[in-house]
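>>> this one's structure only:
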């Protein structure tokens, strides 16, 4: 309980940080609170996370203390957040961790580095392009649902990075992505699904449709909610044509491997299951299908 309270307090500190030193202190407190939570599940994954975050923290602190190395600040933040091409640690941890830890890695653990990127207004075309391409291509050949979601989060980082010049756009995209993701993860965790082969298990049709809608919303397929936040990002930013092409191509690849997951579940028989799961499934469908009507 104390670990979770410290973790929650570190998120508050990160959001309220107004200087590089304050951000560094809050991110260090966040890492020190999150590592004990990871140790409970896997010492190997916690060690990987600790080493990567420590290296990034050293680079970040050295860059803030010495103006000659200030250009390294975005690199340290990209390592911490798991953006391509610094994404291998995230992929390595994702393949064997629980849905709870993975969901935190893909969302709340990105708050500090993301705020740092907003402070620098980081919009490097190279990292946006690489994250979009690797995030899209990486999930195609995967059968592990956790790896697919990890590569999808890398792809979403490219969309977040194009919005770093506007706190409103970043926060809107981030919060929407967070809610969609957590609804999907909650459904997957309830059934204990970790691979494509498990998607054929007999579950209710409502559940299968809900998980399919949530995944396709993450991919950005219209008319789901995920499409509108991506459309908003393209409309509100002036981007080079090759960046737009890369982002759209990445979303198309995401639609492909998420559609594969949806078909692997919908093509098998269904039966009625837990009422709690039904309520969550209906809530997820309503969020992804009905809420987009507000954007019209």
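Noted; the coordinates are in hand. Everything numeric in this text was worked out from a predicted model, so none of it was measured.

>>> only C-alpha atoms for contact and neighbour calcs from this point on.
Noted.

>>> Spell out the secondary structure type for the closest residue to residue 138 other than its chain neighbours.
Once flanking residues are discounted, residue 138 sits nearest to residue 151: 5.9 Å by CA to CA, 6 or more residues apart in numbering. The three-state assignment at residue 151 reads helix, by DSSP: H, G, I helix; E, B strand; the rest coil.

>>> contacting residues for residue 34?
Shown in contact with residue 34 (CA atoms under 8 Å, 6 or more residues apart in numbering): 3, 7.

>>> Could you measure from it over to residue 102?
12 Å (CA to CA, to the nearest Å).

>>> Quick one: name whatever helix or strand follows the helix or strand hosting residue 92.
Secondary structure assignment for residue 92, by DSSP states H and E: helix 88-94. Per DSSP H and E, the first helix or strand lying C-terminal to helix 88-94 is helix 99-106.

>>> The structure to be compared is supplied as follows:
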């Protein structure tokens, strides 16, 4: 299930990057749609694996959901060209375009495909799905945003993301619901400013890249594997730092973009929305701490067959990035003065 850097996969990987650039630099709706379609057709060969039935199933599910969202988007832009003077129709079409982009990102209420697809993919493919694949729909969403509709989506995303992850034992599904929760925060950042959204996405990508790198390195996919494997204490501490940072707990770097969003939304007098977002962050922190607790508190004897297939340089990289996560908040606090 690891990502192998062979020529066809590298080709599709570059097409994936260029298709996003096509969409975000296009000056017409049709150009955006073409970019989205190229993006879809380049991502499917990356996630499909003939040796693994789960990834083949995931690629088919991904194709179907993205195709439905693309059809919805194409229909909306054709109707918009025909009925562009009708104000009530414009309101309906803005909701249609917004909902098709939200469906592409795995937002509620069309989120059921997202955890199922993540369950069938490797950690590297999950990382692309949770970060890069959100860029194009977010940019298109910012062009034609229905504010009231987006507020409802923010509330539903943070609630479903928090509650959905409560009873999950699979780390991939748990991270999928965490992504749905963070999507709510990203949408609120996008409503405030595009620069804040880019900053949030960058910090979020940085945090989950370390966590996914750790899980990939130790070949972990379920919570019980965290205490069956006797990990080194520094890996456990790194895991704790990065999960608490992802949960948005001060003084870690993950709190910094959330802090800016909270300040901006209070200034906009969106008190009810921000209250729900903060309350749901507490539930998110609860199930992150559950992962950390199982890795810290439970220890098994190291079996003879268990070997840690990781080099010292990997540990050094993880420790360095984890301590950046701690000191990042202090540096960012100084930048305010």
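Noted; the coordinates are in hand. Remember, it's a predicted structure, so these values are computed and weren't measured experimentally.

>>> circling back to that earlier point, who's in contact with the residue nearest to residue 138 of structure 1?
Residue 151 of structure 1 touches 91, 134-136, 138-139, counting by CA under 8 Å, 6+ apart.

>>> Now check structure 2 for the residue matching it.
Using TM-score structural alignment, the partner of residue 151 of structure 1 in structure 2 is residue 177.

>>> just residue 125 of structure 1 next, same as before
Match for residue 125 of structure 1 (TM-score structural alignment): residue 151.

>>> list the contacts for its match?
Applying CA under 8 Å, 6+ apart, the residues near residue 151 of structure 2 are 188, 273.

>>> Please identify which helix or strand holds it.
helix 147-164.

>>> what about that helix, distance to the chain center?
Taking the mean of its C-alpha atoms, helix 147-164 of structure 2 sits 15 Å from the chain's own mean (CA atoms, centre = their mean, to the nearest Å).

>>> Show me which positions of that helix end up buried.
150-151, 153-164 (16 or more other CA atoms under 10 Å).

>>> and the gap between the equivalent of residue 12 of structure 1 over in structure 2 and residue 31 of structure 2?
In structure 2, the residue matched to residue 12 of structure 1 (TM-score structural alignment) is residue 21. Using CA to CA, residue 21 of structure 2 is found at 11 Å from residue 31 of structure 2.

>>> now do residue 327 of structure 2
42 Å.

>>> How about residue 56 of structure 2?
Counting by CA to CA - residue 56 of structure 2 and residue 31 of structure 2 are separated by 29 Å.

>>> So for the two, which sits in the more crowded spot?
residue 56 (20 against 15; other CA atoms under 10 Å).

>>> Could you find the counterpart of the more buried one in structure 1?
So residue 56 of structure 2 corresponds to residue 43, using TM-score structural alignment.

>>> before we move on, what about residue 34 of structure 2?
Under TM-score structural alignment, residue 34 of structure 2 pairs with residue 25 in structure 1.

>>> Tell me which helix or strand its match sits in.
Per DSSP H and E: helix 20-39 holds residue 25 of structure 1.

>>> just the angle between that helix and helix 99-106, please?
Counting by axes from the mean of the first three to the mean of the last three CA atoms, to 10 degrees, helix 20-39 of structure 1 lies at 160 degrees to helix 99-106.

>>> Return the set of buried residues in whichever helix or strand comes after helix 20-39 of structure 1.
As assigned by DSSP H and E, the chain's next helix or strand after helix 20-39 of structure 1 is helix 43-65. Buried residues in helix 43-65 of structure 1, counted by 16+ other CA under 10 Å: 45-46, 48-50, 52-53, 56-57, 59-64.

>>> was I right about residue 108 of structure 2 contacting residue 153?
Yes: here residue 108 of structure 2 reaches residue 153: they are 6.9 Å apart, a contact under CA atoms under 8 Å.

>>> Any idea how many residues pack against residue 242 of structure 1?
Neighbours around residue 242 of structure 1, by other CA under 10 Å: 11.

>>> With residue 250 of structure 1 instead?
26.

>>> separation between the aligned partner of it in structure 2 and residue 271 of structure 2?
When structure 2 is aligned by TM-score structural alignment, the residue opposite residue 250 of structure 1 is residue 280. Noted for residue 280 of structure 2: a distance of 14 Å to residue 271 of structure 2, by CA to CA.

>>> for residue 67 of structure 2, same thing?
Applying CA to CA to residue 67 of structure 2 and residue 271 of structure 2 gives a distance of 37 Å.

>>> try residue 227 of structure 2
Taken as CA to CA, the span from residue 227 of structure 2 to residue 271 of structure 2 is 40 Å.

>>> Which one's more surrounded, those two?
Taking neighbours as other CA under 10 Å, residue 227 of structure 2 and residue 271 compare with residue 227 leading, 18 against 13.

>>> Helix or strand: which one has that one?
helix 225-228.

>>> Show me what that helix is packed against.
Under the contact criterion of 3 or more CA pairs under 8 Å, 6 or more residues apart in numbering; DSSP states H and E, helix 225-228 of structure 2 touches helix 271-297.

>>> what residue of structure 2 matches up with residue 36 of structure 1?
Per TM-score structural alignment, residue 36 of structure 1 is aligned with residue 45.

>>> Verify the stated contact: its match with residue 11.
No: using CA under 8 Å, residue 45 of structure 2 is not in contact with residue 11; the gap is 10.3 Å.

>>> Quick one: residues contacting the nearest residue to the match of residue 250 of structure 1 once chain neighbours are set aside.
The spatially closest residue to residue 280 of structure 2, leaving aside those adjacent along the chain, is residue 162, at 5.7 Å (CA to CA, 6+ apart). The contact partners of residue 162 of structure 2, taken as CA under 8 Å, 6+ apart, are 177-178, 181, 280-281, 283-284.

>>> if we go to 10 Å?
Contacts for residue 162 of structure 2 (CA atoms under 10 Å, 6 or more residues apart in numbering) come out as 156, 174, 177-182, 277, 279-287.

>>> just residue 38 of structure 2 next, same as before
12, 15-16, 18-20, 22-23.

>>> Could you find the closest non-adjacent residue to residue 256 of structure 1?
Per CA to CA, 6+ apart, closest to residue 256 of structure 1 is residue 140, 7.6 Å.

>>> That'll do, ta.
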